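1. Any chance you could fold what I've pasted below:
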Amino acid sequence: MSKTAVSSLFFAITLLFTLPACNAQAVKMSKSGICHAPDSAHYQRTTNFTAYANLPNCLDAGGRLPKGYAQTNTQMTPNSNEYNRDDWAHWLDEDNDCQDTRAEVLIAQSQAQVSFNDPKQCRVTTGAWADPYSGKLFTNDDDLDIDHIVPLKFASEHGGAHWSHSEKARFANDMDNLLAVDNSLNRSKGAKGPTEWMPPKHEYRCEYLARFNAVMNKYRLSYTAQEQRTLTKMTSACS
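-> Down below sits the predicted model:
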């Protein structure tokens, strides 16, 4: 392998990205990961938050809308090929047991028995989660985001834009594509693929790449030619 190829490969698997700071009057992402736009009922009461320039940026960073907000406040564009996170219905309660996808991921991936904030056991609050991206152990769900290994926007841009709403919802709630991780790392990743972002824990990078590729194959998504060339080198390095 040439020095140029080695340098490119090293850059691809080590570079980390951070999200830009946002202006005042921006959308507020609460500690629990809910994106409150200025017209949200809880906007003024949300005082501990990360600011984003607009609602799409907040959602792309791993946030979610308040219950009912998408139906009453957000215009849907089902016939548009442009990415709209609202088309990818996620954190659903498909079995009607009051635990949405986020809760089910937290329960499944906790290394200890979880606790809930209500008698019905709907929302998980504490447990023991080993974040594979950082290697850190977390016990409070407020410190975690549920990461789509293959981000929703990435999937949309690599073949998923023309899927039906039900297909997009299946992808957005597929447990094979979900990990409980450090919320700051999830937000630094955003919608990036593995040629732009890799977990800071080096020991997990090859497994992360394998899981990313597995989801791409499962849903018949396609990399660009440039991405494929870089990923082929990265996969070979793992082998």
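
2. okay, CA-based contacts and neighbour counts for the rest of this
-> OK.

3. so the most centrally placed residue in the chain is in which element?
-> Compute the mean C-alpha point of the chain, and by Cα atoms, centre = their mean the closest residue is D147, 3.2 Å away. Per DSSP states H and E: D147 is located in strand 144-148.

4. Show me the contact partners of the following helix or strand past that strand.
-> Of the helices and strands lying after strand 144-148 in sequence (DSSP H and E), the nearest is helix 152-155. Outside helix 152-155, the residues that touch it by Cα atoms under 8 Å, 6 or more residues apart in numbering are D60, Y83, R85, W88, A161, A172, A191, K192, G193, L221.

5. this one as well, want them side by side:
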Amino acid sequence: MTTSTPPPSARPTRRARTALRRTAVALGLALAGAPAVASAAQALPPAPPSVADSRTMLAGLHVGYEDNVGYDRTEFKHWITISGSCDTRETVLERDGSGVTTDSTCHATGGTWRSVYDDTTFTNSSDLDIDHVVPLAEAWGSGANLWTDAKREVFANDLSIPQLIAVSASSNRSKSDQDPAEWQPPASGWRCEYARSWIEVKDQYDLEVDSAEKTALTGMLDTDC
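-> Below you'll find the predicted structure:
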């Protein structure tokens, strides 16, 4: 069975897509107050745009010079309370895992997680980090230094776009604050998803890209997608 791509006029606008995602996240969080139930399969962050839409978004991003002067991680408040006693980290762990169980403080006490960056599996949540796909330092140097504290807080905890993902601590720390010109997931099967996610985050928040970053992202869309 094949499906056709709707004409641009029939596609939701970026604002509409974001509103739909935020509604879905809100509905999901409303259910988070219920006792934890083991999920049947691992979930993933919100899906990024298609390859074609990612190319369009990338072409529309302003190319500038990244400057991280003045960056301090504390400028981005995280993790914040999402629902009840669950903060952003615990919410992502429950979303991204399979069979996740939690205690009364929402701490993950069991489950299975697959780190898509390096295609490894874990059963202990302490082995995982919650990665900001577009790192906080990268965002700061790409325009977030001009934002309000409130907007930086939203960015650091945004569950409505593919910006947060549970991955192995080792892969997250290997990545650090590097952009796709400097670091890409070791698991090549996730690089297309990664590039499209990165592009959407930058598009949604009107962040700049530098020339090497744009070249790397273009190459990932050409080679990995």
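
6. Now the strand holding D147 of structure 1 on structure 2. Mean distance?
-> Comparing strand 144-148 of structure 1 with its match in structure 2 after superposition yields a mean distance of 0.5 Å (mean Cα distance after the TM-score superposition for structure 1).

7. residue range for that strand in structure 2?
-> On structure 2, the counterpart of strand 144-148 of structure 1 by TM-score structural alignment is residues 128-132.

8. next one: the matching stretch to chain centre, how far?
-> 9 Å (Cα atoms, centre = their mean, to the nearest Å).

9. Just list what the lengthiest helix in structure 2 packs against, helices and strands only.
-> Secondary structure assigned by DSSP state H gives helix 14-30 as the longest helix of structure 2. In terms of contacts (3 or more Cα pairs under 8 Å, 6 or more residues apart in numbering; DSSP states H and E), helix 14-30 of structure 2 is packed against strand 81-83.

10. now the helix or strand following the strand it packs on, how far from the chain's geometric center?
-> For strand 81-83 of structure 2, the succeeding helix or strand toward the C-terminus, using DSSP H and E, is strand 86-87. Put simply, strand 86-87 of structure 2 sits 17 Å off its chain's centre (Cα atoms, centre = their mean).

11. Tell me the secondary structure at V167 of structure 2.
-> Secondary structure state of V167 of structure 2, per DSSP: H, G, I helix; E, B strand; the rest coil, is strand.

12. Can you find the partner of it in structure 1?
-> By TM-score structural alignment, V167 of structure 2 lines up with V181.

13. which parts of the match of strand 144-148 of structure 1 are buried?
-> Applying a neighbour-count criterion of 16 or more other Cα atoms under 10 Å, one finds L128, D129, I130, D131, H132 buried in stretch 128-132 of structure 2.

14. from those residues, which is closest to V51 of structure 2?
-> Comparing these against V51 of structure 2 with Cα to Cα places H132 closest, at 21.0 Å.

15. The closest one against A166, yeah?
-> No - assessed by Cα atoms under 8 Å, H132 of structure 2 is found out of contact with A166, at 9.3 Å.

16. Which parts of structure 2 are helices?
-> Taking DSSP H to define them, one finds helices in structure 2 at 14-30, 51-60, 88-96, 136-141, 149-156, 169-175, 191-204, 211-223.

17. For the shortest one, give me the average deviation versus structure 1.
-> Once the two models are superposed, helix 136-141 of structure 2 sits on average 0.5 Å from its counterpart in structure 1 (mean Cα distance after the TM-score superposition for structure 1).

18. just to revisit the earlier point, you'd agree the residue nearest to the centre of structure 1 is up against D182?
-> No - using Cα under 8 Å, D147 of structure 1 is not in contact with D182; the gap is 9.0 Å.
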